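Asker: only the shape, not the letters, is given here:
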């Protein structure tokens, strides 16, 4: 899973330091999400955009 690098560089660096994304300092236009980053993003998506029962 990959994420676009359209965010502020300070934000990208903090996400990388926490282990949620790969190193943003590359020529690629996207960065890979780590397993933990993907797990957390899925949980947050379900929390904020999932259907409530």
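Answerer: Perfect, thanks for sending it. Fair warning: this is a prediction, and the values are worked out from it, not measured in the lab.
Asker: could you use CA atoms for every contact and neighbour count after this?
Answerer: Will do.
Asker: in three-state terms, label residue 37 for me.
Answerer: helix (DSSP: H, G, I helix; E, B strand; the rest coil).
Asker: second structure follows, compare the two:
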């Protein structure tokens, strides 16, 4: 599977992270580690490495996650 677009994967993971949003901008980090590391490198989330079970969205990451969530999963009328 060499023809995988990791940017599109990252966008989908970021959008799905929006579903796990809970207090203080935190979200559960239950996705592929490589994708989580790329999202951190892109400045969307805090460092996923550690014992906590969640990460924190950056301001830009929270905004982009919501945009992508609506773009990918909202019903169009």
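Answerer: Done, it's in. Please read these numbers as outputs of a predicted model, since none were measured by experiment.
Asker: map residue 21 of the first structure across to the second structure for me.
Answerer: In the second structure, residue 21 of the first structure lines up with residue 45, judged by TM-score structural alignment.
Asker: for that match, list the residues it contacts.
Answerer: 39, 55, 56, 57, 58, 61 (Cα atoms under 8 Å, 6 or more residues apart in numbering).
Asker: residue 57 of the second structure now?
Answerer: Taking Cα under 8 Å, 6+ apart, one finds 25, 26, 27, 44, 45, 46 in contact with residue 57 of the second structure.
Asker: just the ones in strands from those residues, please.
Answerer: Cross-referencing these against strands under DSSP state E gives 26, 27.
Asker: from the contacts of residue 57 of the second structure, list the buried ones, please.
Answerer: Taking 16 or more other Cα atoms under 10 Å as the criterion, what is buried in the contacts of residue 57 of the second structure is 25, 26, 27, 44, 45, 46.
Asker: quickly find the element holding the residue nearest to the spatial centre of the second structure.
Answerer: Central residue of the second structure (Cα atoms, centre = their mean): residue 14, 2.2 Å from the mean position. Using DSSP states H and E, residue 14 of the second structure falls within helix 6-17.
Asker: state the span of the first structure onto which that helix is aligned.
Answerer: Taking TM-score structural alignment, helix 6-17 of the second structure hits no residues over in the first structure.
Asker: before we move on, the earlier item: now the residue nearest to the centre of the second structure, nearest residue through space, not along the chain?
Answerer: residue 65 (5.3 Å; Cα to Cα, 6 or more residues apart in numbering).
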